[in-house]
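1. Here is a sequence together with a model predicted from it:
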Amino acid sequence: MPGFPRLGAQEHHAKSASSANGVKLRSQFFPDELISTNERYGTIHDNLRARRKGRAFKVKVPIYRDTETPWPWKESKHLHSPNGVQEQDARRGEDQAENFIYGDSMSYGPSCCGLQITMQARNLREARYLHDQLCPIGPILMALSAATPFFRGFLTDTDLRWNQSALAVDDRTSQELKASSSAPRWSHSAMYISDDPRCHSKYNKPVCKGGQRIEQQLQRGGMDALLASHYATILARDPIALTKKELQDHEDVDLFEILQSAVWPHVDFKVPSSDGKAGWRVEFRPLEVQPTDFENASFAIFVALLARTILHFDLNLYIPIEKVEENMQRAHTRNAVMSERFFFRRKIHPTQEEKRNLDDEYTMMTIDGVINGSESSSSEAIQSFPGLIPLVQSYVEDEYAAEPQEKRRQLLKHLDLIRKRATGELPTPASWMRRFVQEHEEYKQDSIVSERICFDLMQRIRDLGAAHAFSDELGT
């Protein structure tokens, strides 16, 4: 699962030798003893704190309002000890301090787990194209994989870890936040980068300023404008992951990799490795890790097959990048699979004519419509959409026709989990875990995940993972 449900809960570490308010994290809820001793982790933490110039670490997640949840809710008011960062917010009047769960450490980001899938392309051009086409897919599959209905021992009103992680590693100063002069390090991909003629400038938005000199220098070296703009946004940042040892031995250090590895887009464009063993790659990063191996395998297989399907049919999934950004936020809605609609391109085949008006190229679709397809509706002015699963199935039939039927059957079995998640026939892990808590005999309808509830949930997930139990609801 993406994160331990009670990580950072009050008194969670009271029975151990660990204590909060350590000299490293300075966190009220997260002891220093829990953090990794890896030098790079400590370096990133210290540099993030230094670069924020006094701005406190603040992770805010909306609390889920159940029937007995005190409302308006405030941790300091309804529990026995105050939440320092929440009280600071309330005193300053900078933000709405009520009805949110507050965290006060960078560790609430890196402590979460995701399912990341890296695919190698045949060449640079294919990698750039694949990067762009996967960007609009990211929010859709992120919502389908939702598995984070908890934060610090409370039920949340969101199902994902993404924004939580982004807030935890945001190194911008207060002035930069107000001026919107730079994007956060953990965010949606900032721009499309393909040299495909279908990648029109209208799909990108102006990139945050700050790297013009670097961009010009890259172009003078022979890099095209799009790629130069992409890398300028990375190279213009401070090297927060550079350790003292690497600074001293700089001749043997891959400085570019250190800079790039400290920027976390939802689809990452990766250069070939310095040893030549890996070529141009694309890393799909927004998925939540799943409770069982079968679920994780299903998402990994689907993403890999979808990437090949996109290349096979030369699909065009472009929508404005700001709509991808909006979709990333829509995906955070509780039970977004069933309750939200997402921006997606109407016509995705290369033979279909593009609209002159940008707004006519995309529409709002349900996740079921995107994944499984939809029929046209004259009453709602909706055109038919083929669906990603049917397209992947067509690719499998074309490319795996000579393979044994059992092999194809196994592939389709994994696709079936994705299909059923999209229709709502199977719940997301977040919905399943939320229901487990709400139906537990110790739950008091007050949004609190007690130690007993947490233990029973973790035991249930352990049994599912070890195949000691079967869950019809999860499809495993």
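-> Yep, it's here.
2. From here on, just use CA atoms for contacts and neighbour counts.
-> Will do.
3. Now for the nearest residue to P320 once chain neighbours are set aside, how many residues are close by?
-> In this structure, P320 finds its nearest non-sequential neighbour in Y203, 4.1 Å apart by C-alpha to C-alpha, 6 or more residues apart in numbering. Each residue near Y203 was counted by other C-alpha atoms under 10 Å, and the total is 16.
4. Against Q164, how distant is Y203?
-> Noted for Y203: a distance of 27 Å to Q164, by C-alpha to C-alpha, to the nearest Å.
5. do F302 as well
-> Distance of F302 to Q164, computed by C-alpha to C-alpha: 26 Å.
6. Over to L25?
-> For L25 relative to Q164 (C-alpha to C-alpha), the value is 17 Å.
7. got it, and R49?
-> R49 is 17 Å from Q164, by C-alpha to C-alpha.
8. Distance from stretch 213-225 to the middle of the chain?
-> 30 Å (C-alpha atoms, centre = their mean, to the nearest Å).
9. Run through who's touching that stretch.
-> Identification of contacts with stretch 213-225 by C-alpha atoms under 8 Å, 6 or more residues apart in numbering yields 228-229, 231-232, 235-236.
10. ok, 6 Å please
-> 228-229, 232 (C-alpha atoms under 6 Å, 6 or more residues apart in numbering).
11. Take those and keep only those in helices.
-> Counted as lying in helices by DSSP state H, out of the contacts of stretch 213-225, are 228-229, 232.
12. Presented hereafter is structure B, for comparison with structure A:
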Amino acid sequence: MGLLSQGSPLSWEETKRHADHVRRHGILQFLHIYHAVKDRHKDVLKWGDEVEYMLVSFDHENKKVQLVLSGEEVLETLQEKGERTNPNHPTLWRPEYGSYMIEGTPGQPYGGTMSEFNTVEDNMRKRRKEATSLLEENQAVCTITSFPRLGCPGFTLPEYKPNPVEGGASKSLFFPDEAINKHPRFSTLTRNIRHRRGEKVVINVPIFKDKNTPSPFIEAFPEDDEAARASKPDHIYMDAMGFGMGNCCLQVTFQACSISEARYLYDQLATICPIVMALSAASPFYRGYVSDIDCRWGVISASVDDRTREERGLEPLKNNNYRISKSRYDSIDSYLSECGEKYNDINLTIDKEIYEQLLQEGIDRLLAQHVAHLFIRDPLTLFEEKIHLDDANESDHFENIQSTNWQTMRFKPPPPNSDIGWRVEFRPMEVQLTDFENSAYVVFVVLLTRVILSYKLDFLIPLSKVDENMKVAQKRDAVLQGMFYFRKDICKGGNAMVDGYGKAQNSAELAPEEYTLMSIDTIINGKEGVFPGLIPILNSYLENMEVDVDTRCSILNYLKLIKKRASGELMTVARWMREFITNHPDYKQDSVITDKINYSLILKCNQIANELCECPELLGSSFRKVKYSRSKTDSSN
């Protein structure tokens, strides 16, 4: 989760006093990096995934499942047995926001050969097995995006009550501070977001109206005036950073061969973000209720929204410099490549002084406005020992701002004095239940980058339309019901399209409109006369590549999953979870997820993840039956 400095964290008031210092030196650090590596070329394609995990404990006797607050201890052991003992260990482990969470990545980046695709799932299996081996009986490592009863009484083990009085980090009515990772960055972020905002964060998620759901659905918070004002009828109310950053996701980072290639990939993938987010939808439940959304994105966005009332446009500007249209966790606001410039139709708020400084230093306009937009934000955490730095050789101040702009895509300059190149990070995916599914989504995105670069594809549409797509993508069953703006002709300058879709096309042959509304099925699988489909393009690319039989078989299995999720032949995780709840004998059609229902759901998720049962409606026949040791949470215990 971004920069993890060590030291003595400053309060918000102290951090605020140093905000201009951090911004000023952050820009100097960026300039040092840029000028040192702007002409760097021929970096090899490397990439890696990040999977976030939750630790859960099953009480089989009482039919209850809780989040285990042992992430720090498990992480310490994993690192001690792994990278600290062997620098070439196949897995790396890092902390995450929740003290019930850990993050796993491959030990070394994957390379540019096609055979690397055949190692992704094996590495994810290693991670799951490594972490599971350290747990106690009846505990498990789960890849679930959102724990359904997060914030309900007794959802942690050990159990803690929230502390909404002054002095706590979040002051939440529901989320105890003990569930926050003990590293000072996380509680400091939580506290400083609240202090900067001037009130607790406000998250309102529409509730799913089932047959017996009260209408209007209203929760009373008589003990908390702030909650009473902030909560909305027919919505599930949440009030802490943990409700967003305490969810899990799946991310992929790519190293490009040059800065221009990185900018091109950043732009092209930005248009894909809402499509893949809807395809990976896996979080329909919040605070013990069934919601009317399928994705976590808006929940996280609200959970770290540190904007003041002035910045949100609720009061006249007096103490702040800008009206800011989005949370610092949201979709991107500008394309970076020259081909994207004409599609930058979102009003971009920038720090004009920083923008002019960057231009004077030789940074082009598009990159200068991107950085000047990131730097309208304040630093949220600062450590006393990290105020005065060597700007030529350190980048902590730049990363302080960069790493707390959590957007759909992240453009990542190389660290100072390293052999790492220019990178982009793809961030919208929801984590899936199984290593097979997570591998499928990762391989799909990575393979798509190869095709984008090889065929010089162009997915660009006005950025405002991408924002509209982001809103649609989070809705219930968006993968089947949603319509998304997408570019019709994705071949630049009339480049020949791959065999199998038709003859070479050029823009002169197409209707004047460059984009139109399409279903995800059309975008992914294609529709004759409308769009070729991403899967057919990927398949054609594979036919022209030298690929060994095992790797080709793996890739085709992964693409089959994506294809069938897009068509509706297979359910998304979100849809499968909804069906599971609906069919549970204890569910009263009132949108309530009880402890017992939650236990049944997470137990089933864990059995599917450990291949102890089949789930054809979710996985189809693509799922390879490679068993590993029986789960420590087998209900026969």
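-> Okay, I see it. None of these values were measured; they are calculated from a predicted model.
13. returning to that earlier point: just the buried ones among the ones in helices among the contacts of stretch 213-225 of the first structure, please.
-> The neighbour-count test (16 or more other C-alpha atoms under 10 Å) marks 228-229, 232 as buried among these.
14. what about the helices in the stretch 251-400 of the second structure?
-> 259-279, 297-303, 352-360, 365-374, 396-402 (DSSP state H, counting those that start in this stretch).
15. Mind giving me the packing neighbours of the longest helix seen in the first structure?
-> The longest helix of the first structure (DSSP H) is helix 293-313. When contacts are defined as 3 or more C-alpha pairs under 6 Å, 6 or more residues apart in numbering; DSSP states H and E, helix 293-313 of the first structure packs onto helix 388-399.
16. Return the residue of the first structure aligned against S172 of the second structure.
-> By TM-score structural alignment, S172 of the second structure lines up with S27 in the first structure.
17. can I assume its match sits in a helix?
-> No. S27 of the first structure is assigned coil when assessed by DSSP: H, G, I helix; E, B strand; the rest coil, not a helix.
18. residue contacts, it?
-> 21, 104-105.
19. go on, Q607 of the second structure?
-> C613.
20. now it, what's its secondary structure?
-> helix.
21. Could you do D359 of the first structure as well?
-> Applying three-state DSSP: D359 of the first structure is helix.
22. Count the residues that sit near it.
-> Residues lying near D359 of the first structure (other C-alpha under 10 Å) number 11.
23. Equivalent analysis for N506 of the second structure, please.
-> That count, for N506 of the second structure with other C-alpha under 10 Å as the rule, works out to 16.
24. Give me the distance between the closest residue to it other than its chain neighbours and S337 of the second structure.
-> Excluding the flanking residues, the one nearest N506 of the second structure by C-alpha to C-alpha, 6+ apart is G494, at 3.7 Å. As for G494 of the second structure, its distance to S337 of the second structure is 19 Å (criterion: C-alpha to C-alpha).
25. Looking at the two, which one has more neighbours?
-> S337 (20 against 14).
26. Contact partners for the corresponding residue of the first structure for that one?
-> With TM-score structural alignment as the criterion, the equivalent of S337 of the second structure in the first structure is S194. By C-alpha under 6 Å, 6+ apart, the contact set of S194 of the first structure is 128-129.
27. Next, find the distance separating S194 of the first structure from L48 of the first structure.
-> When S194 of the first structure is compared with L48 of the first structure (using C-alpha to C-alpha), they lie 31 Å apart.
28. Report the distance from stretch 245-253 of the first structure to the chain centre.
-> For stretch 245-253 of the first structure, the distance to the chain centre is 32 Å (C-alpha atoms, centre = their mean).
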